[in-house]
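Trainee: Give me the fold of what follows.
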Amino acid sequence: MTGPAWTLSSEKRALDLLIATALSPVYVPTAAVGASLMFLADGRAPVFRQWRIGRDGVPFRLLHVRTMRDGRGMDASRGSDDPRATRPGKVLRKGTFDQFLEVYHVLRGHMAMANPRPLLQFDRRLMREVLPSSVYREWDWASTIGRPGMYSTFGNESIGLEPQSEAFLLRRSECDIEDAHCACLERDLRILGDTAKIGWSFVSRAS
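Mentor: Got it, this is the predicted structure:
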């Protein structure tokens, strides 16, 4: 089973539930620690909800640990070194710990473990401005055909790219389209495995 058939299958949903349930005892306490560090850093609410584009283009409110000084960051992200991020926020972003609360959305059925990421409307406008119309239409389909993912191929590959540059946006379209057409069990497991390696590498360097 590959492509949209896998993306929309009950088997993928069952796998997502299994993995999310197994990770919750680690992810939720880690997110709580991160939120506590943010609160200690500036005394402001450390968790917020933010509208993202979900399955079939339907918006949903994403639960997120705050990493920036200026609140919710409604414009496009500038990556883990975003100058708007607080000191603990930069650590959370580099290790993707700010995303750990998203496991809640996997359990609720808003998200998947591996699929193209849910974007802000602002991000989607940038994609429309940069991509040729035919490519944008295919990317728009690819990025909304299924539940958006906690992790994605592009999320793992984008680390070395200049955030929101043309190369960054073009590579996002390529990865998301490939993820949609080539979706399968093996690809999901590879994305999750690559994400775990990146996270472990960050923790090892920081320790």
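Trainee: rest of the way, CA atoms for contacts and neighbours
Mentor: OK.
Trainee: how far away is the most far-flung residue of the chain relative to its centre from residue 180?
Mentor: Centroid-distance maximum for the chain: residue 43 at 26.0 Å, with C-alpha atoms, centre = their mean. From residue 43 over to residue 180 the distance is 41 Å, taken as C-alpha to C-alpha, to the nearest Å.
Trainee: if I look at the closest residue to residue 6 other than its chain neighbours, how far off is residue 114?
Mentor: The spatial neighbour of residue 6 that comes closest, neighbours along the chain excluded (C-alpha to C-alpha, 6 or more residues apart in numbering), is residue 184 at 5.7 Å. Distance of residue 184 to residue 114, given as C-alpha to C-alpha: 10 Å.
Trainee: Mind checking which of those two has more residues around it?
Mentor: residue 114 (25 against 19; other C-alpha atoms under 10 Å).
Trainee: show me what contacts that one?
Mentor: 148-152, 188, 191-192 (C-alpha atoms under 8 Å, 6 or more residues apart in numbering).
Trainee: 6 Å instead, please
Mentor: 149-152, 188 (C-alpha atoms under 6 Å, 6 or more residues apart in numbering).
Trainee: Tell me the one among the residues you listed nearest to residue 4.
Mentor: Relative to residue 4, the closest of the contacts of residue 114 is residue 188; by C-alpha to C-alpha it sits at 13.0 Å.
Trainee: to compare against the first, here's another:
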Amino acid sequence: MIRIFDIVFSFAVLLLVSPLMIIAAILVRTRLGSPIIFKQDRAGLNGDVFQIYKFRSMSDARDAHGNLLPDDQRLTTFGRILRATSVDELPGFLNVLKGEMSVVGPRPQHAGFLKHYSKRQMMRHFVKPGITGWAQVNGRNSIDWDSRFELDVWYVENKSFWLDMKIIFMTMVIVLKREGISAAGHATMPEFRGSQLSVQQKD
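Mentor: Below you'll find the model as predicted:
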């Protein structure tokens, strides 16, 4: 039932917002150049790695040595608008149609994070990752990693169709309010390198 819902919902969203996605793609190409779609290895169900699709929101600006500048220097005003409106996430519905993601579930994180998770935090991979999730409607990027992963695990332990419907509704409200877009003092979420909690639970 969940898979059928994912397919129908994602197809409907892509059909509805296709004009917006075309405009976004043109603007990304004009303002940020190629590639239009940002791809990155993320950890999905059971920790299996897949490539997530998002509209590119950062430039390729580099320093004198050819190294990429920090995120806050590469995230342009246009890129901030894409993120604030969550338009950058729309290509992710293609991942849902491919079966790599679900509409609702823990947000997929960088594959490199896997080695830092505690056993409890790894439970977030017992279900498919989602476009939105319980952590996204309870603070999004404004909460720390430990709190975020605990919310993800709570979702796994309490997953139901009606909880998913509640999360989808709450997501629409939060997107309209543009809440929790960035972590305090950061353009994006800082990299997760483990925590004292995860270290203790690995022992």
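Trainee: one step back: which of the contacts of residue 114 of structure 1 fall within strands?
Mentor: Using DSSP state E, the subset of those located in strands is 149-151.
Trainee: Can I get these in a markdown table including distance to residue 106 of structure 1 and neighbour count?
Mentor: What follows is these, written out as a markdown table (distance: C-alpha to C-alpha, whole Å; neighbours: other C-alpha atoms under 10 Å):
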| residue | distance to residue 106 of structure 1 | neighbour count |
| --- | --- | --- |
| 149 | 8 | 23 |
| 150 | 8 | 23 |
| 151 | 11 | 22 |
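Trainee: Spell out, range by range, the helices that occur in structure 2.
Mentor: Secondary structure of structure 2 (DSSP state H): helices at 2-31, 71-74, 77-84, 92-97, 145-158, 161-177, 196-202.
Trainee: Pick the most buried one from those helices.
Mentor: Most buried of the helices of structure 2 by mean neighbour count (mean count of other C-alpha atoms under 10 Å) is helix 92-97; its value is a mean of 22.
Trainee: Find me the equivalent region of stretch 126-138 of structure 2 in structure 1.
Mentor: Stretch 126-138 of structure 2 corresponds to residues 145-157 in structure 1, going by TM-score structural alignment.
Trainee: Once you drop chain neighbours, what's closest to the aligned residue in structure 1 for residue 39 of structure 2?
Mentor: Aligned by TM-score structural alignment, residue 39 of structure 2 pairs with residue 49 of structure 1. Distance criterion C-alpha to C-alpha, 6+ apart; nearest residue to residue 49 of structure 1, sequence neighbours excluded, is residue 63 at 4.6 Å.
Trainee: Let me know whether that neighbour touches residue 47 as I believe.
Mentor: No. Using C-alpha atoms under 6 Å, residue 63 of structure 1 makes no contact with residue 47, being 7.2 Å away.
Trainee: So if I had to pick from these two, which one is more boxed in?
Mentor: The residue with more neighbours, out of residue 63 of structure 1 and residue 47, is residue 47; 22 against 19, by other C-alpha under 10 Å.
Trainee: so who does the more buried one touch?
Mentor: 64-66.
Trainee: Skipping its backbone neighbours, what lies nearest it in space?
Mentor: residue 65 (4.5 Å).
Trainee: Which residue of structure 2 sits opposite that neighbour in the alignment?
Mentor: Aligned partner of residue 65 of structure 1 by TM-score structural alignment: residue 55.
Trainee: show me the residues around that match that make contact.
Mentor: 37-38, 88.
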